[in-house]
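**Student:** My questions concern the predicted model and sequence given below.
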Amino acid sequence: MRADIKLALKVAKATAEPGAVATFDPFNAIPDGLKITVRTRHHSSIDIVVRNIPEEWGWTEGEDRWGRPRTVATPALEALAQALKTIHRAYNYDGSDISTDYFDVNYYGGVADANGRHLA
């Protein structure tokens, strides 16, 4: 996971040729100072943690899924979290069967900020 994140950041910093088709890359929009770390808790949980998120870039006032006002992630932070979630899940095996209450995964975890707020 760490290597994939480093590669994604490196590719995002590469400049395109003039006249090339522009594509959206959530890693390209990362502000300076933002840190992405991979942390292992216990033997079965891997978390990707986004630290030093600038308030104006990462958070805005909005509504949660129940319509209550609260601070929510901006579209830029959500896009980054989804990209990190894709990397996180790429290595996971999930042979679970919910109908029989059988859980069979390589690891648990997700993407969160430094305060433990779940991002993706």
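**Tutor:** Sure thing, it's come through.
**Student:** rest of the way, CA atoms for contacts and neighbours
**Tutor:** Will do.
**Student:** All the helices of the chain, residue numbers only.
**Tutor:** Applying DSSP state H to the chain gives helices spanning 2-13, 55-58, 75-90.
**Student:** how far does the longest one sit from the chain's center?
**Tutor:** Right, helix 75-90. 3 Å (Cα atoms, centre = their mean, to the nearest Å).
**Student:** Would you mind listing the outside residues contacting it?
**Tutor:** For helix 75-90, the external contacting residues (Cα atoms under 8 Å, 6 or more residues apart in numbering) are 1, 4-5, 26-27, 29, 48, 57-59, 110-111, 119-120.
**Student:** Let's see that with 10 Å instead.
**Tutor:** With contact meaning Cα atoms under 10 Å, 6 or more residues apart in numbering, helix 75-90 is reached by 1-2, 4-5, 8, 24-30, 36, 38, 46-50, 53, 57-60, 72-73, 107-113, 118-120.
**Student:** Structure two is appended below for comparative analysis:
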Amino acid sequence: MGSDHFVRITRLRALIDHENTGPGERATAQRMLDRLLRKTMGRNPSQAAADRVYGSRHHRAGRHATTASIVESVRDDIAFARSFAPAGAPGEVSAHSPLAAAPPELIVAVTTPFADQIVVTITDIPPDWGWEPDEFDRIVATEVLRGLADELADIIDAYNHDGTDVGPRFFRTIRAQETTLIR
């Protein structure tokens, strides 16, 4: 592929992904990009989408959503998961949610320090619930705290995408106080 094709493809993608691009201009740029990709790659551009993996909630925020709007959706999902307690009759199997089972004093903050990064910080963790000594007497996260971090990562990943032809929409980090649990 020639370098001028690369520049045109990059500019068209930037125009399509820009939040201030109007719907008509976005559709025109998408059609131009599709034609250019067919011409330069000799294949249907929709084949590239077959190599992508989308999170289960990717459609909620929208294709052109900013990281800040995704953070708001993640915050809403976390608040719902913390307050949701599935009701079941005695003897029924109930779903376990580490967020719902977490101590109420626990604080979960979701921020976006950069345009392509989401950071979740868990604070006010009760010492006996979240931390324990390991075999070398170092203080490490308990299994329940790691389960909470895994659930938070699942919530965030539901809004992400990844694939062979495109990188992730954003990167995520889960921290418990000053300790990074998941990167």
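**Tutor:** Okay, I see it. Remember, predicted model here, so these are calculated numbers, not experimental data.
**Student:** still on that earlier bit, need the helices of the first structure in CSV with mean neighbour count and distance to Asp97 of the first structure, can you?
**Tutor:** Written out in CSV, the entries for the helices of the first structure read as follows (neighbours: other Cα atoms under 10 Å; distance: least, Cα to Cα, whole Å):
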stretch, mean neighbour count, distance to Asp97 of the first structure
helix 2-13, 14, 29
helix 55-58, 13, 36
helix 75-90, 18, 18
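**Student:** and Phe103 of the first structure, which of those is closest to it?
**Tutor:** Nearest to Phe103 of the first structure, of all those, is helix 75-90, at 15.8 Å by Cα to Cα.
**Student:** That closest one aligns to what range in the second structure?
**Tutor:** Aligned by TM-score structural alignment, helix 75-90 of the first structure falls on residues 143-158 of the second structure.
**Student:** how near is Gly33 of the first structure to Ile53 of the first structure?
**Tutor:** Using Cα to Cα, to the nearest Å, Gly33 of the first structure is found at 8 Å from Ile53 of the first structure.
**Student:** Of these two, which one has the most company?
**Tutor:** Neighbours per residue, other Cα atoms under 10 Å: of Gly33 of the first structure and Ile53, the larger number sits with Ile53, 19 against 10.
**Student:** Would you mind finding the match for that one in the second structure?
**Tutor:** Counting by TM-score structural alignment, Ile53 of the first structure corresponds to Ile125 in the second structure.
**Student:** cool, and Phe24 of the first structure?
**Tutor:** Aligned partner of Phe24 of the first structure by TM-score structural alignment: His96.
**Student:** what's near enough to touch that match?
**Tutor:** Contacts for His96 of the second structure (Cα under 10 Å, 6+ apart) come out as Ala85, Pro86.
**Student:** next one: the one 5 residues further on
**Tutor:** For Ala101 of the second structure, the contacting residues are Ala81, Arg82, Ser83, Phe84, Ala85, Val144, Leu148, by Cα under 10 Å, 6+ apart.
**Student:** Tell me how far the first one lies from Gly163 of the second structure.
**Tutor:** Here Ala81 of the second structure is placed at a distance of 28 Å from Gly163 of the second structure (Cα to Cα).
**Student:** go on, the second one?
**Tutor:** Relative to Gly163 of the second structure, Arg82 of the second structure is positioned 31 Å away (Cα to Cα).
**Student:** Kindly report the same for the fourth one.
**Tutor:** Spatial separation of Phe84 of the second structure from Gly163 of the second structure under the definition Cα to Cα is 33 Å.
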